[in-house]
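# Mind looking at a prediction? Sequence and model below.
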Amino acid sequence: MGDIWKPWIKNGRQQRLFDKAAAIAEEARMHKKDADHTASFSPKTLAAIKREEYPALALPTGYGGEAVSLYELILMQEKIAEGDGSVALSIGWHMGVMMELSEEQLWKKEQFDRLAKEVVQDQKVVNRAATEPATGSPTRGGVPETTAVRDGDAYILNGRKSFTSLAELLDYYIVSAYVEDLDQVGWFLIDRHQPGVTVEKTWDTLGMRGTGSDDLVLTDVELSVEDLVETAVKGKSKPKGWLLHIPACYLGIAVAARNDAIEFARNFQPNSLDTPISEVSHIQDKIGEMEWKLLQAHSFLYATARRWDEEPEEREHMQPELSAVKLAVTNAASEVVDLAMRIAGGRGLSKHYPFEKYYRDVRAGLHNPPMDDSTISMLAGKAIHLNSE
């Protein structure tokens, strides 16, 4: 089943990085049932991620990382998702943060140097905590209800963050808050061992349960002024290529569903047939439909990532394309998993088979940013503007 990857691995470096991802995927596969059942991220999988020194790969070589390209990132993330989508999505946020901070230089050098050193030496894992119950997704523009109040040389933070992937196992949180004395949104780097930092087990969702995206609760957390690492920049935000880790994740889930559906079809033979169902025409039609959908999705995703890497001067104009990739790939992934379910038939609903988990997990892609409606609106606006010139 590995042939699907051959067109996308171009050289020895990519093969080496891919092999790291494959090792993580194999570990994740062993723990995904328990992670799904308990709605928590497996510490054993995280240990494998750190053993492969994966958290440091996105950092510049000058810091001891490997400065992975966007193409390489999605290649690895998709493979990890083939093992367990929850693992890929969770560690994908960390990888994206490392790429964003490295490329956009949002922090003071000494602040970034400190974090980068810990990521390289100790494989520390971080994630942004931005979503809140009242504000919803930060991409919709809500001001955080989490507050940071200045008290001499310190800030006191209070608030609650939801959808905090890897909440219990992160080494650092990068938390958004309304900074009262500055009258703007800021981001604070918080050690998970800081007094007043707790995780409340609230994650009880249909899919992607293994992300362990519980609530982060901050109660009178006292931080140094130097822990205010970033303030929100007003105006148009830059396109973020690293967000392609999201469609890569759901495409990996679809590939896993495709693989298991073909294996099921090759081996399942009801007593009403003289051959396995893989020889039945309508089953072959579904397999063929899965294939062309995956080919289209892969081509769009990897071509866009390659363009991001090879044409940096065009990045500022790529937001519509990046958003379109997310829309196209996540919807295609959902369609592929649905076809896999149809091949498995009623057995696909049983927890004795992997299909129902793929079906639950892949649906989450439709709710990760950017949302389909905002993408369609953006594409429409662009088309109307270009047509009027």
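Great, that's in hand.
# For the rest of this, base every contact and every neighbour count on C-alpha atoms.
Fine.
# where exactly do the helices run in the stretch 1-150 of the chain?
12-38, 43-51, 70-83, 85-104, 109-122 (DSSP state H, counting those that start in this stretch).
# which of those helices is buried the deepest?
helix 70-83 (a mean of 27; mean count of other Cα atoms under 10 Å).
# That one packs against which elements?
helix 12-38, helix 85-104, helix 245-267, helix 281-310 (3 or more Cα pairs under 8 Å, 6 or more residues apart in numbering; DSSP states H and E).
# dropping in the other structure now:
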Amino acid sequence: MSIETPTAERPGRTTPPITAPLLDGQILLARARKLAAEFATRAEHHDQTAQPPAAQIQELFQADLLRLTIARRDGGHGSGLLLARQIVQTLAKGDPSVALIASMHYSQHAGIARSQRQREPSLAFWPTALAQQLTQQALHAPALINAVQVEPALGSPSHGGLPATVARRVGDEWHISGHKIYSTGSHLLSWLSVLAVTDEEQPRIGQFLVPKDSPGVRLVETWDPLGMRATVSHDFIFEDVAIPVQQVAGLYSAEHGQQRDEYAFAWYLNLVGSIYTGVAEAALDWIADFLLERKPSALKGASLASLPTVQDSVGRIRLLLHTSNTLLDAHAQAFDARQPFAELGSTARYVAMEHAAKATALALELAGNHGISRHNALERHFRNAQCGQIHAPSAALIRGNAGREWFKVRQKATALAADRD
């Protein structure tokens, strides 16, 4: 497959949007709505062919939406999580695969911006020169970046354990070898943030920044899923890939295993929840129009939408999505206001995924045979919504963590009550 995409060395000949003024959030949202409507007309094609949405990414860049979370002082819009989630959810109503690819790029640049504001070593520390290099390329071309972390044996890093991907120090270089799977946006990426462990006597773990077109990087097309097909989440094989020694972010001791960056995790949880809520909203729009238009002869000119049982089911869908949106908004607002957000994030993500699956299933039930026809978009929305269940952390892990935390709370409360007695 031949696809013309920018690379770290070849940013592409594109008019840079950095010359444009910073835009109000409502203007950016309006642009996202317009693009989402355009993307929706091509979503079926990408679902059928599983081709990368290269043109859509270029259009996001031209609409000035790819610099959304780049810091203002560096030429970006400096968006917080709330605006980012609104834009991602809007895009997802048109094509959730495009929205997922964009969301990963947004999350990475939000992390870079935060690292440069703090300017102190941490789990998410980006060296200034590296941060500036990635930022400048993203301002002048759709130079997408994503973290590639999941491995065949390790699975998702959210379950613990160290990656099998190894970084060896060779003079002034790191040499990376390993195998990553489920790499969202694979064909379209310019940079791969590769989770790896060093082979030092005292191993360290970090994100090693690899230009996708580096010698030794091999893309293997393995992605052939039920839904979200245009995310092109293929495999990458790294065979002794050399990068400069300073091209690593967040390098820390591996003695106690992986440590999670709670700020980056908050972005991930909220944006993936927003994407699948957008999918369910698209399903709700479709089923509402279908029910208004269908006028069976038995109803003597009235539409299916006039039936109380149908109204009840559509009301259930609306309430499911209202709950998801309320939680996702609350989480984003707490995060942006620097209020406690961790538990709310897991809850919002869990509810959003569960409700998206339920909402699309209800819509399918209302549509009957029309809902499972490949001629109708609802069938695609249903398949896409099911894919939300596989995003880490799993629903079972979130529930288990919530249960363990509650047992701790009750044990502490019992102990305090006993002390008072």
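Looks like it came in fine. On a predicted model such as this, the values are computed, not experimentally measured, just so you know.
# TM-score them against each other, please.
Overlay of the two chains. TM-score (TM-score structural alignment, normalised by the length of the first structure): 0.91; 374 aligned residues with a Cα RMSD of 1.7 Å.
# re earlier: any chance of the helices of the stretch 1-150 of the first structure in CSV, with distance to residue 296 of the first structure too?
Listed next are the helices of the stretch 1-150 of the first structure as CSV, based on distance: least, Cα to Cα, whole Å:
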stretch, distance to residue 296 of the first structure
helix 12-38, 21
helix 43-51, 30
helix 70-83, 15
helix 85-104, 20
helix 109-122, 36
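# Adding distance to residue 50 of the first structure, write the helices and strands packed on helix 70-83 of the first structure out as CSV.
Shown next, in CSV, are these (distance: least, Cα to Cα, whole Å):
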stretch, distance to residue 50 of the first structure
helix 12-38, 9
helix 85-104, 11
helix 245-267, 19
helix 281-310, 25
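# which one in the second structure is aligned with residue 13 of the first structure?
In the second structure, residue 13 of the first structure lines up with residue 24, judged by TM-score structural alignment.
# Nearest spatial neighbour of the residue nearest in space to the middle of the first structure, chain-adjacent residues omitted?
Geometric centre of the first structure, nearest residue: residue 89, 3.1 Å, by Cα atoms, centre = their mean. Distance criterion Cα to Cα, 6 or more residues apart in numbering; nearest residue to residue 89 of the first structure, sequence neighbours excluded, is residue 249 at 6.1 Å.
# That neighbour: neighbouring residues, count only.
A count of nearby residues for residue 249 of the first structure, using other Cα atoms under 10 Å, gives 32.
# That one against residue 88, yeah?
Yes. The pair residue 249 of the first structure and residue 88 qualifies as a contact (Cα atoms under 8 Å) at a distance of 5.9 Å.
# joint contacts of the two?
Contact criterion Cα atoms under 8 Å, 6 or more residues apart in numbering; residues shared by residue 249 of the first structure and residue 88: 77-78, 80-81.
# Dump those to TSV, plus distance to residue 215 of the first structure.
Converted to TSV, those look like this (distance: Cα to Cα, whole Å):
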residue	distance to residue 215 of the first structure
77	25
78	27
80	25
81	23
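# So which of the residues you listed is the closest to residue 326 of the first structure?
Residue 326 of the first structure lies nearest to residue 78 out of these, by Cα to Cα, at 13.4 Å.
# List the residues that contact the closest one.
88, 245, 248-253.
# ok, whichever residue in the second structure pairs up with it to residue 102 of the second structure distance?
The equivalent of residue 78 of the first structure in the second structure is residue 89 (alignment by TM-score structural alignment). Noted for residue 89 of the second structure: a distance of 11 Å to residue 102 of the second structure, by Cα to Cα, to the nearest Å.
# And residue 321 of the second structure, by the same measure?
22 Å.
# Repeat that for residue 268 of the second structure.
Distance of residue 268 of the second structure to residue 102 of the second structure, computed by Cα to Cα: 12 Å.
# and what of residue 323 of the second structure?
Applying Cα to Cα to residue 323 of the second structure and residue 102 of the second structure gives a distance of 24 Å.
# hmm, back to that, the helices and strands packed on helix 70-83 of the first structure: which one's closest to residue 327 of the first structure?
Across these, closest to residue 327 of the first structure is helix 245-267 (Cα to Cα), at 8.1 Å.
# in the closest one, what's buried?
Across helix 245-267 of the first structure, burial judged by 16 or more other Cα atoms under 10 Å covers 245-262, 264-265.
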